[in-house]
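1. just a sequence and a predicted model for now, questions to come.
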Amino acid sequence: MSEPVPVAVPRKGRPLEAVLERIANVGANDRLDDLADRVSNTLRYEKAVTKGNVEAEHGPYDRLAEYSNPGEPNEPEFTLMRDDRDGKPRRIVFDAATVDLGGVHLKLVGREEPFRALRTHEFALGFDSADLVLEEVVGIRADGLTAIADVNDRIDPVDTDVRVVNGLGDTVYHTLMGRPETADPAVEFDRDFIADYEGELCISPRYERLVTAVLGTAALDGVEFVYPDPDEEEEAAIASAGLGVYLTVTGSTARDHGLDVGEHLFPSETVLMRNAAERDAAVERALDALDVDETASEIRV
């Protein structure tokens, strides 16, 4: 068997689950379905342990030995890392798995920042949140960005060789929302409203560059970014400011805080990426296997 092509993947959370679902769909066999289920269920349990919601019967090293089966195809390996929560507790996360997609062999390798691993040419292929691309390399312009399909056009080739290929369909949205009294009754919270708005806009500090890229600098003239306090719920902070942008699926929590849910400004989705400078036959075969048209995704570059 030829050496498997390494693919950088997230270590935990919704993006990793989306990657494993893509792998299972492409491979179309029960062993890959089982891999996706085992990794997802294990990491959900470990998250509950880290949060203190569940008390584990055995220590982390015993659990690692139970979970991992190194070297076997379609079998996962896990590792320990320090979580960023208070006290820096140890957390078991995904480490690696070798999979066979109809004769195309891949080694999924867990990374804290897959996008950056592609930027430094450690990997030719990888999966990460599209948000990371906007936060780091997408150019800021006067006009806003409305679709991830347009992201590659805004990447300066001098900054990086990484390009988005397509999305995995695990979509949530950066959504505009505000208190009803912030606007006239007949006015909707949308991009046109922001273009005429002057005042505070509450966002997460990490999304300042992303929101600027999505809305465009022209629309943000007269807008002041404000941020939630460290222990404050995002929706509560937006309610205090009157207007804000937050990641949401249904918007039910926003409405619980008295907010009207406005325009979905931009999809947040796990994406397949490639480093265009890293080309060989094995990488191209791996890309062909992974680059499938997912109807659930809003992204097709």
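-> Happy to help now that I have it.
2. contacts and neighbour counts: CA atoms only from here.
-> Will do.
3. residue boundaries of the helices in the stretch 201-301 of the chain?
-> For the stretch 201-301 of the chain, helices defined by DSSP state H, counting those that start in this stretch occupy the ranges 208-215, 234-241, 252-256, 281-290.
4. right, so of those helices, which gets closest to residue 164?
-> helix 281-290 (11.9 Å; C-alpha to C-alpha).
5. buried ones in that closest one?
-> Within helix 281-290, the residues scored as buried using 16 or more other C-alpha atoms under 10 Å are 282-283, 286-287, 289-290.
6. returning to that earlier point: of all the helices of the stretch 201-301 of the chain, which lies closest to residue 93?
-> Among the helices of the stretch 201-301 of the chain, helix 281-290 comes nearest to residue 93, with 23.1 Å by C-alpha to C-alpha.
7. picking up where we left off before, just the buried residues of helix 281-290 now: which is nearest residue 101?
-> The nearest one, if we look at these relative to residue 101 and count by C-alpha to C-alpha, is residue 289, at 7.1 Å.
8. that closest one touches residue 26, doesn't it?
-> Yes: if you go by C-alpha atoms under 8 Å, residue 289 and residue 26 touch, sitting 7.0 Å apart.
9. just to revisit the earlier point, is it possible to get CSV of the buried residues of helix 281-290 that adds distance to residue 127?
-> Listed next are the buried residues of helix 281-290 as CSV, based on distance: C-alpha to C-alpha, whole Å:
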residue, distance to residue 127
282, 18
283, 14
286, 13
287, 12
289, 14
290, 11
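10. check these and tell me the two furthest apart.
-> Checked with C-alpha to C-alpha, the buried residues of helix 281-290 reach their widest spread between 282 and 290, with 12.5 Å between them.
11. is it true that residue 130 touches residue 298?
-> No: contact criterion C-alpha under 8 Å: residue 130 and residue 298 do not qualify, at 11.9 Å.
12. now residue 199: closest residue in space that isn't a chain neighbour?
-> Once flanking residues are discounted, residue 199 sits nearest to residue 223: 5.1 Å by C-alpha to C-alpha, 6 or more residues apart in numbering.
13. want to compare, so here's the second one:
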Amino acid sequence: MTTTRVAVPRKGRPLEAVLERLAARTGATELADEIISTLRYEKAITKGTQDADGDVYHRIGDYSTLDDPHEPEFTLLRDDREGMPRRIVFDSVTVPTDHGDVQLVGREEPFRALRTHEFALGFDSADLVLEEVVQLRDEALTSIDEINDRIDPLDTDVRVVTGLGDTVYHTLLGTPEVADSQDGPLDRAFVANYEGELCISPRYERLVEAVLGTGALDDICFTYPRNGSEEEADIAATGLGVYLTVTGSTARDHGLELGERLFPSETVLLENAHERTETTRLVADLFEDPEETALQSV
């Protein structure tokens, strides 16, 4: 049987979501747990919250099995933290399935690897798709199943197939003083009627424009968190902002009220339709949740 290569992130929540979904479908739970626990340990070392067991070269040698593709391989990257430490990240592993072997291949930017036709299938954050290719319109983009309608077919052959449900949200946050300045909830309509500064991460500027709708931003001026400070603290100083939240506890600690959940930040399965085959279609089915409605990838 053939081997289908699938581009995946090298670390973090999106990779964990892919491994957990594949394990649920193939029974490769032990393998997924091994990769996830290894990368969490290495992240803790990089952040200085865990002492290293041996130097980085000995650790990567212990983790990687080069002569068996069904065992994981890891690689080294420079982390962008102070001192640019070397960080061990995922490289590849091959998992047997009913539709042939599936090789997960680590990429720094899986979405862009699909855009250049290196892969037929891959996983990345929905955030990156919004930042890269969705069209900006007056109307707000409110859900993942609307993304494909905003992608210009002349721009890319890549489409979103389905989400993996590892959802956190880009949430509208405001101080009580700002929230009480209008009647009604802290939502998109609030922003449309608001004049002033909106604090956002600079890397999410295009995403925020998409999920709020350009028509709501006529009287809005974006500001950005200062280097080294907490985003919630800068939003509190500004009065209104958008930031990723799970429980919202940190936002509340800074005196912020949680408004509308504007858009899910979720890992999505992507397909380059130009590279689609019957095998890649079957492999894509492995990652879909039968209780969810998959998106039309055309």
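-> Great, that's in hand. Note that the structure is a prediction, hence the values are computed from the model and not measured.
14. export the helices of the stretch 201-301 of structure 1 to CSV and append columns for distance to residue 141 of structure 1.
-> Converted to CSV, those look like this (distance: least, C-alpha to C-alpha, whole Å):
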stretch, distance to residue 141 of structure 1
helix 208-215, 7
helix 234-241, 25
helix 252-256, 29
helix 281-290, 31
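15. and residue 51 of structure 1, what pairs with it in structure 2?
-> Residue pairing (TM-score structural alignment): residue 51 of structure 1 is matched to residue 47 of structure 2.
16. sorry, that was for residue 67 of structure 1
-> Residue 67 of structure 1 maps onto residue 63 in structure 2, with residues paired by TM-score structural alignment.
17. just give me the neighbour total for its match.
-> 17 (other C-alpha atoms under 10 Å).
18. shared neighbours of residue 289 and residue 26 of structure 1, which are they?
-> Taking C-alpha atoms under 8 Å, 6 or more residues apart in numbering as the criterion, residue 289 of structure 1 and residue 26 both touch residue 101.
19. can you tell me which residues contact residue 275 of structure 2?
-> 117, 119-120.
20. output those residues as a markdown table; include the columns distance to residue 257 of structure 2, secondary structure and neighbour count.
-> Below are the contacts of residue 275 of structure 2 laid out as a markdown table (distance: C-alpha to C-alpha, whole Å; DSSP: H, G, I helix; E, B strand; the rest coil; neighbours: other C-alpha atoms under 10 Å):
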| residue | distance to residue 257 of structure 2 | secondary structure | neighbour count |
| --- | --- | --- | --- |
| 117 | 44 | coil | 17 |
| 119 | 42 | coil | 22 |
| 120 | 42 | coil | 26 |
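21. surely residue 143 of structure 2 meets residue 264?
-> Yes: assessed by C-alpha under 8 Å, residue 143 of structure 2 is found in contact with residue 264 at 7.2 Å.
22. the two: who's more crowded?
-> Of the pair residue 143 of structure 2 and residue 264, residue 264 is the one with more neighbours under other C-alpha under 10 Å, namely 22 against 11.
23. how about the aligned residue in structure 1 for that one: what's its closest non-neighbour residue?
-> Counting by TM-score structural alignment, residue 264 of structure 2 lines up with residue 267 in structure 1. Closest residue to residue 267 of structure 1 apart from its sequence neighbours, by C-alpha to C-alpha, 6+ apart: residue 173 at 4.5 Å.
24. now that neighbour: how far from residue 293 of structure 1?
-> Residue 173 of structure 1 is 20 Å from residue 293 of structure 1, where distance means C-alpha to C-alpha, to the nearest Å.
25. who has more neighbours, those two?
-> Neighbours per residue (other C-alpha under 10 Å) separate residue 173 of structure 1 from residue 293, with residue 173 holding more: 19 against 12.
26. let's verify the more buried one: helix, strand, or coil?
-> State at residue 173 of structure 1, reduced to three classes by DSSP: H, G, I helix; E, B strand; the rest coil: strand.
27. that one corresponds to which position in structure 2?
-> Match for residue 173 of structure 1 (TM-score structural alignment): residue 169.
28. from memory that match sits against residue 263, does it?
-> Yes: between residue 169 of structure 2 and residue 263 there is a contact at 5.7 Å, judged by C-alpha under 8 Å.
29. quick check: neighbours shared by those two?
-> By the contact definition C-alpha under 8 Å, 6+ apart, residue 169 of structure 2 and residue 263 are jointly contacted by no residue.
30. separation between residue 273 of structure 1 and residue 258 of structure 1?
-> Computed as C-alpha to C-alpha, the residue 273 of structure 1 to residue 258 of structure 1 distance reads 38 Å.
31. in terms of neighbours, single out the busier of the two.
-> Neighbour totals were compared for residue 273 of structure 1 and residue 258, and residue 273 leads with 27 against 15 (other C-alpha under 10 Å).
32. once you drop chain neighbours, what's closest to that one?
-> Here the residue nearest residue 273 of structure 1, using C-alpha to C-alpha, 6+ apart, is residue 164, at 4.5 Å.
33. map that neighbour onto structure 2.
-> Mapped onto structure 2 by TM-score structural alignment, residue 164 of structure 1 lines up with residue 160.
34. and what of residue 285 of structure 1?
-> By TM-score structural alignment, residue 285 of structure 1 lines up with residue 282 in structure 2.
35. please list all residues in contact with that match.
-> Neighbouring residues of residue 282 of structure 2 by C-alpha under 8 Å, 6+ apart: residue 99.
36. can you give me the strands for structure 2?
-> Remark: strands assigned in structure 2 by DSSP state E are 3-9, 73-78, 86-97, 100-107, 121-125, 158-163, 168-174, 196-199, 220-223, 240-245, 257-265, 267-272.
37. wait, which of those strands is closest to residue 229 of structure 2?
-> Closest to residue 229 of structure 2 of those is strand 196-199 (C-alpha to C-alpha; 12.8 Å).
38. where does that closest one end up in structure 1?
-> Mapping strand 196-199 of structure 2 onto structure 1 (TM-score structural alignment) gives residues 199-202.
39. and that stretch, how far out from the chain middle?
-> Chain-centre distance of stretch 199-202 of structure 1: 25 Å, with C-alpha atoms, centre = their mean, to the nearest Å.
40. give me the contacts around that stretch.
-> The contact list for stretch 199-202 of structure 1 (C-alpha under 8 Å, 6+ apart) reads 222-228, 237-238, 241-245.
41. show me which of those residues are buried.
-> Using 16+ other C-alpha under 10 Å as the burial test, those include 223, 225-228, 237-238, 241-245 as buried.
42. out of the residues you listed, flag the one nearest to residue 100 of structure 1.
-> residue 245 (40.9 Å).
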